[in-house]
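1. Here is a sequence together with a model predicted from it:
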Amino acid sequence: MSNNTPIEQKYNKWIILLSIVIPLAVAILFYVKIPNATPLPFLPPIYATINGITAVLLIIAVIAVKNGKRKLHENLMKCAIGCSLLFLGMYIAYHMTTPSTKFGGEGAIKYVYFFILLTHILLSIAIIPLVLITYVRALAERFDKHKKIAKITFPLWVYVAITGVVVYLMISPYYSY
């Protein structure tokens, strides 16, 4: 027997599906190029900026809820989710139309870059179900459970957003256009 509310039960299948489909789609689409597509080299600075905005929204949202401004928190979180979706769309569009850029740094910086990139990628996969579960628990008004998982989701999501900007800044000198 499940302790989930009807709202949580309604969304559980979607959470599982999206948590599997999004990372798989990104992985597959990263290697699929649209034939004769116009490259979109202008997108990385835009989606890196969106990552930065997401981090700021998340921090302000936590401050808002700690100050009892629940509606502001809710709206900021919806904006953060919207920014993440916008990022995802642009990221996929860029990688389906534009050749990948190789990091050109050497020595210790190369290891730092790949460490940040690897943790960013792995946590961006993990953050999908965490964000969705956290959001659904708020929708279901299970604020005790929402708060418990949000304490895990928040720092990981902020890390993913900030490292997205860092990865862009580190690789941007090596873009060829």
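-> It's in.
2. Only C-alpha atoms from now on, for both contacts and neighbour counts.
-> Will do.
3. Specify the local secondary structure of Val160.
-> Under DSSP: H, G, I helix; E, B strand; the rest coil, Val160 falls in the helix class.
4. My guess is it contacts His120. True?
-> Yes. Counting by CA atoms under 8 Å, Val160 does reach His120; the two are 5.4 Å apart.
5. more crowded one of those two?
-> Val160 (27 against 22; other CA atoms under 10 Å).
6. Contact partners for that one?
-> Val160 makes contacts with 120-121, 123-124, as judged by CA atoms under 8 Å, 6 or more residues apart in numbering.
7. Same list (these) but as a markdown table, adding distance to Pro41 and secondary structure.
-> As requested, the contacts of Val160 are exported to a markdown table (distance: CA to CA, whole Å; DSSP: H, G, I helix; E, B strand; the rest coil):
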| residue | distance to Pro41 | secondary structure |
| --- | --- | --- |
| His120 | 21 | helix |
| Ile121 | 21 | helix |
| Leu123 | 25 | helix |
| Ser124 | 22 | helix |
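8. here comes the other one, which I'd like you to weigh against the first:
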Amino acid sequence: MQTKEKTPAQIKSFKKIIVALSIIIPLAVALLFEIKIQPEGMDFSFLPGVYATINGITAVLLIAALVAVKGKKFKLHEKLMKTAIGCSLLFLVLYIVYHITSDSTAYEGDSAMIYYFILITHIVLSIGVVPLVLFTYFYAWQGDFEKHKKWTRFSYPIWLYVAVTGVIVYVMISPYY
């Protein structure tokens, strides 16, 4: 991670960017659900399986990163976390592509209460995890590992929950695609 000292103005700018992204991303995703594009001859029905796999990979990366940091393998931890963030960004792009090109799928199984509980908590926490992960990463990038550790106590379990429940939601709804 970068440890060069930033000026207070730079720090304030980075924090403003994090807050802006934390608002813009969920709003953009919500608004994009209203847009439907049907590209001629293109079928994106395979994407839910792809982005569920990316969620699974993210979960494995998060667990591996925890093991790495507990073993004091900080460079490996950093690489794993950057890869997890990259996977989350790729997930977001593919998720958006799928939902602007495809209709939503209704869950028709017997476990509707369980499915919707997992889905709703997944969605709510996926919105909240954006600023948590960005601030956690920001503090590590700053070299402020005390704040990084404090933020990690909240961001890590929520991010892991979102990654794992993304896979569970897919497995539960996939028969109805």
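-> Everything's here; your move. Treat the numbers as computed from the prediction; the structure is a model and nothing was measured.
9. if we can go back for a sec, looking at the contacts of Val160 of structure 1, which has the most residues close by?
-> His120 (22 neighbours).
10. And it? What does it align with in structure 2?
-> Counting by TM-score structural alignment, His120 of structure 1 lines up with His122 in structure 2.
11. Quick check: nearest residue in space to its match, chain neighbours excluded?
-> Val162 (5.4 Å; CA to CA, 6 or more residues apart in numbering).
12. what do we get in structure 1 for that neighbour?
-> Using TM-score structural alignment, Val162 of structure 2 lines up with Val160 in structure 1.
13. check contacts around the most centrally placed residue in structure 2.
-> Geometric centre of structure 2, nearest residue: Ser88, 4.3 Å, by CA atoms, centre = their mean. Contacts for Ser88 of structure 2 (CA under 8 Å, 6+ apart) come out as 54-55, 58.
14. Trace it over to structure 1, please.
-> By TM-score structural alignment, Ser88 of structure 2 lines up with Ser84.
15. From Phe42 of structure 1, how far out is its match?
-> According to CA to CA, to the nearest Å, Ser84 of structure 1 stands 18 Å off from Phe42 of structure 1.
16. Repeat that for Ile125 of structure 1.
-> Using CA to CA, Ile125 of structure 1 is found at 25 Å from Phe42 of structure 1.
17. now swap in Leu86 of structure 1 and tell me
-> For Leu86 of structure 1 relative to Phe42 of structure 1 (CA to CA), the value is 15 Å.
18. same thing with Asn12 of structure 1?
-> For Asn12 of structure 1, the distance to Phe42 of structure 1 - CA to CA - is 37 Å.
19. Looking at the two, which is more packed in?
-> Asn12 (17 against 10).
20. Give me the spatial nearest neighbour of the alignment partner in structure 2 of the more buried one, chain neighbours excluded.
-> Using TM-score structural alignment, the equivalent of Asn12 of structure 1 in structure 2 is Lys15. Of all residues not flanking Lys15 of structure 2 in the chain, Phe135 sits nearest, at 7.8 Å (CA to CA, 6+ apart).
21. What sits closest to the counterpart of Trp151 of structure 2 in structure 1 if chain neighbours are left out?
-> Using TM-score structural alignment as the criterion, Trp151 of structure 2 maps onto Ile149 of structure 1. Leaving aside its chain neighbours, Ile149 of structure 1 sits nearest to Thr134 (6.1 Å; criterion: CA to CA, 6+ apart).
22. Please give the element, helix or strand, for that neighbour.
-> Using DSSP states H and E, Thr134 of structure 1 sits within helix 108-139.
23. Show me what that helix is packed up against.
-> helix 6-31, helix 143-171 (3 or more CA pairs under 8 Å, 6 or more residues apart in numbering; DSSP states H and E).
24. Which among these is found nearest to Ile116 of structure 1?
-> helix 143-171 (6.7 Å; CA to CA).
25. Just give me the mean distance for the closest one relative to structure 2.
-> For helix 143-171 of structure 1, the mean deviation from structure 2 after alignment is 0.4 Å (mean CA distance after the TM-score superposition for structure 1).
26. Report the buried residues of that helix.
-> 146, 149-150, 153-154, 156-168, 170 (16 or more other CA atoms under 10 Å).
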